[in-house]
Structures are given as structure tokens and as C-alpha cells.
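Participant: Provided below are the primary sequence and the corresponding predicted coordinates.
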Amino acid sequence: MDELSELLVEVVEEGAAIGFLPPLELHEARNYWESLLKSDVVLFIAKINNEIAGSIQLHLPTKQNGRHRGEIAKVMTHPNHRRNGIGRLLMQKAEESAKQAGISLLILDTREGDVSNQLYRSMGYNAAGRIPNYAKSADGQLHATIIYYKSL
């Protein structure tokens, strides 16, 4: 739990658009992970040399009319391990798990202009639309988000 909390604090401090603003306190990050354990979320963790290099969440469906769809969230790669395929590997694992769970449609969103957009497009995700002024950064600036989907 501590390593995940440290990863979350680190990527938020670097400006990741994952629902938190810096400065994120370690105890707040820990509370987040603890609450996640009680939900319908599958968490995947990538480790290199026994250290967490990244993580991803697969949110399982909870609505009766949406049992076929899941959501990818909080794709994080530690700054020391970026551009090494960790994000792609985590995405592949989440997609495999989704298929095994009977999910045929995945959705996700990410801040417009982030490098993650390239990853999602290269993995076959289609942009469904853009929502302006969706997320606020630490400096108060509002940013658009891009909504993606992929049929499995």
C-alpha cells in the first residue's frame, strides 16, 4: 500500500491528470487506495526489481444494462520507468482481464494533449469526443478531456 501511495503522490506531483491535484499528502493517497480495495475494481501493478513501476485500474460493470462495458482508469507509470512499454503492458493485461470477465467494450478518458493519447490510439482506441474545461490543473487552468472507446 505504501509503494502505491508513493507512486500516486509522485505522478500527481509531476502533473498527471488522474483526479488529484498537488500537493497530494501521503495519507490522502493511502486513503484512496484503501477505499479502492472495497470496490468493483481490478488493480494491476507492474514491478521492476521489486519496485512498483506502474499501475492501472479496470473498473468492472455495476449497472445491469452495462454488464458488457468496463472502464480503464488511473494509468500510472513511475517517472523513472516511462517510455519503456510499462503503460502498454498494463493496458494489455487490463484488456485481457476484461475479455475474461465478459466485457466487450472499454472506455477511458484522458487530458487532451497528454502523451497517453498516443498510447491509446496506437492500441486501437477510438476518440468518441472532447469535453472542454473538464479537469482543473494545480494552477487553476481548465483542460479538455478526450473520451476513448475500444471494442474487444
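Facilitator: That came through fine.
Participant: only C-alpha atoms for contact and neighbour calcs from this point on.
Facilitator: Will do.
Participant: Assign Ile56 to helix, strand or coil.
Facilitator: Classification of Ile56 by DSSP: H, G, I helix; E, B strand; the rest coil places it in strand.
Participant: residues contacting it?
Facilitator: Neighbouring residues of Ile56 by CA atoms under 8 Å, 6 or more residues apart in numbering: 43-45, 72-76, 90-91, 94.
Participant: Just give me the closest of those to Ala128.
Facilitator: Ile72 (14.9 Å; CA to CA).
Participant: Mind naming the longest helix for this structure?
Facilitator: helix 86-100 (DSSP state H).
Participant: what does it contact?
Facilitator: Contact partners of helix 86-100, identified using CA under 8 Å, 6+ apart, comprise 44-46, 53-58, 70, 72, 75-77, 104, 119, 152.
Participant: Could you tell me which of these are located in strands?
Facilitator: Among these, the residues falling in strands (DSSP state E) are 44-46, 53-58, 70, 72, 75-77.
Participant: Structure two is appended below for comparative analysis:
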Amino acid sequence: MHTIDRLSAEEFDASVKDLANLLVDAVDSGASVGFLTPFGHEAAAAWWRAQAPAVADGSLVVWTCRDGSGINATVSLALARKPNARHRAEIVKLMVHRDARGQGLSRALLAAAERGALAAGAGLLLLDTETGSTAEHVYLTGGWTRYGIVPDYAGSPDGTLQDCSFFYKHLTAAG
């Protein structure tokens, strides 16, 4: 049984260790989420702790998926701060532990983030992902529109430059 919850600032602080474990697993399994190997738990926890002010002020919203063993997936929503951009937000750090993949957790977390975006007044979502990745397939089949590919945009965990696909999705209250 999996439960998806939006983390309060206090819950976020208490979840940093589990979130760090998930981030390390993502990097170790080859996910292009902004970090290079070797990447350890201390660095992962420090990165998550650095997000705490944004979680506390509401500009970063974090959802987690838990099972009996702890956090096995997460997604974050970065709300735009500029006055002329408050209608949009960015999906960041969608990660599913390698042992929990293939269970629909990405789609469930994306649905939670989409509902959260609408509740915050953001009807346009943006994201980027490695071209050709499993994540890209999730977006292509989940109602997202790819609007471009940038060659050599980001490095994979081993530092190899990879193409990146950029997506958007217009949200409606009806889904």
C-alpha cells in the first residue's frame, strides 16, 4: 500500500534522511537529476536541507510516496515567484526508487502535483528530462507536450552530456 502526502515544513525536515536515500538511489541508478557520481548521503542530505527555506515559504511544494519501508518516491513543484509568472510552475525532482518502479507511482505523484498547482493558481506546468529516458515516456504518454530538445543540455551522473526534452502541460480543473 502506498500513500502520497504533501509535506509540511516540519514533515520535510523530518524526511530529509529518507529523501537523501532516494536521491542517492536515483543518481546511482543513472537518473539525470542534477548530480554527478560519486554522490553520497551527506551531499544528498545537504542538498535537501538547502531546500528547506523554499518549502517553509511555500515556493517549493514536496510530495512523497511511502510504503511500509519509508519514502520510495517524490516529486516537487517549484512555484514561480515573479508577479508575471504566477500562472506557471515547474515540476522538479520526480524520483522513484529503483525497487518501486513500474507501479504507477510517477503518474500518481504527477497527478498530486497537478492538483497542487491548480490549487496554487498555476495552470501551466513545465519540466525537462533526458531525451529517450523512461521518464520522457511517462510525460509523452501522460498528456504533456514536448516543445523542444536541446542537444548536450545536461550531464548524466557519469558526466556524459545528454540531450534534454522540454515539456509543458496546460491544466484544467476537470483534469
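Facilitator: Yep, it's here. Remember, it's a predicted structure, so these values are computed and weren't measured experimentally.
Participant: Can you give me the TM-score here?
Facilitator: Scored by TM-score structural alignment, normalised by the length of the first structure, the superposition of the two chains gives a TM-score of 0.97; 152 aligned residues with a CA RMSD of 1.0 Å.
Participant: distance of Leu118 of the second structure from Glu90 of the second structure?
Facilitator: 12 Å (CA to CA, to the nearest Å).
Participant: Can you tell me the SS state at Lys38 of the first structure?
Facilitator: With three-state DSSP as the basis, Lys38 of the first structure sits in coil.
Participant: Please identify the residue in the second structure that aligns with Glu14 of the first structure.
Facilitator: Residue correspondence to the second structure (TM-score structural alignment): Glu14 of the first structure is matched to Ser29.
Participant: on that earlier part again, can you tell me which helices and strands whatever helix or strand comes next after the longest helix of the first structure packs against?
Facilitator: For helix 86-100 of the first structure, the following helix or strand on the C-terminal side (DSSP states H and E) is strand 105-111. Contacts defined by 3 or more CA pairs under 8 Å, 6 or more residues apart in numbering; DSSP states H and E place strand 105-111 of the first structure against strand 69-77, strand 142-151.
Participant: Of the ones you listed, which is nearest Gly19 of the first structure?
Facilitator: strand 69-77 (8.4 Å).
Participant: Can you check which part of the second structure that closest one sits on?
Facilitator: Per TM-score structural alignment, the counterpart of strand 69-77 of the first structure in the second structure is residues 88-96.
Participant: Could you pull up the average distance between that stretch and the first structure after superposition?
Facilitator: On superposition with the first structure, the mean distance recorded for stretch 88-96 of the second structure (mean CA distance after the TM-score superposition for the first structure) is 0.3 Å.
Participant: Just the buried positions in that stretch, please.
Facilitator: 88-96 (16 or more other CA atoms under 10 Å).
Participant: The equivalent of Gly102 of the first structure over in the second structure and Asn72 of the second structure: what is the separation?
Facilitator: Aligned counterpart of Gly102 of the first structure in the second structure: Gly121 (TM-score structural alignment). Counting by CA to CA, the gap from Gly121 of the second structure to Asn72 of the second structure is 28 Å.
Participant: now Ile72 of the first structure: how far from Asn117 of the first structure?
Facilitator: Noted for Ile72 of the first structure: a distance of 13 Å to Asn117 of the first structure, by CA to CA.
Participant: and the strand or helix carrying Ala128 of the first structure, which stretch of the second structure?
Facilitator: Element membership of Ala128 of the first structure [criterion: DSSP H and E] is strand 126-136. The aligned range for strand 126-136 of the first structure in the second structure is 145-155, by TM-score structural alignment.
Participant: List of residues touching the matching stretch?
Facilitator: Residues from elsewhere that reach stretch 145-155 of the second structure (CA under 8 Å, 6+ apart): 32, 34, 36, 130-131, 139-140, 161-169.
Participant: coming back round to it: residues touching the match of Gly102 of the first structure, list them.
Facilitator: Counting by CA under 8 Å, 6+ apart, Gly121 of the second structure makes contact with 86-88.
Participant: Please apply the same query to Lys74 of the first structure.
Facilitator: Lys74 of the first structure neighbours (CA under 8 Å, 6+ apart): 18, 55-57.
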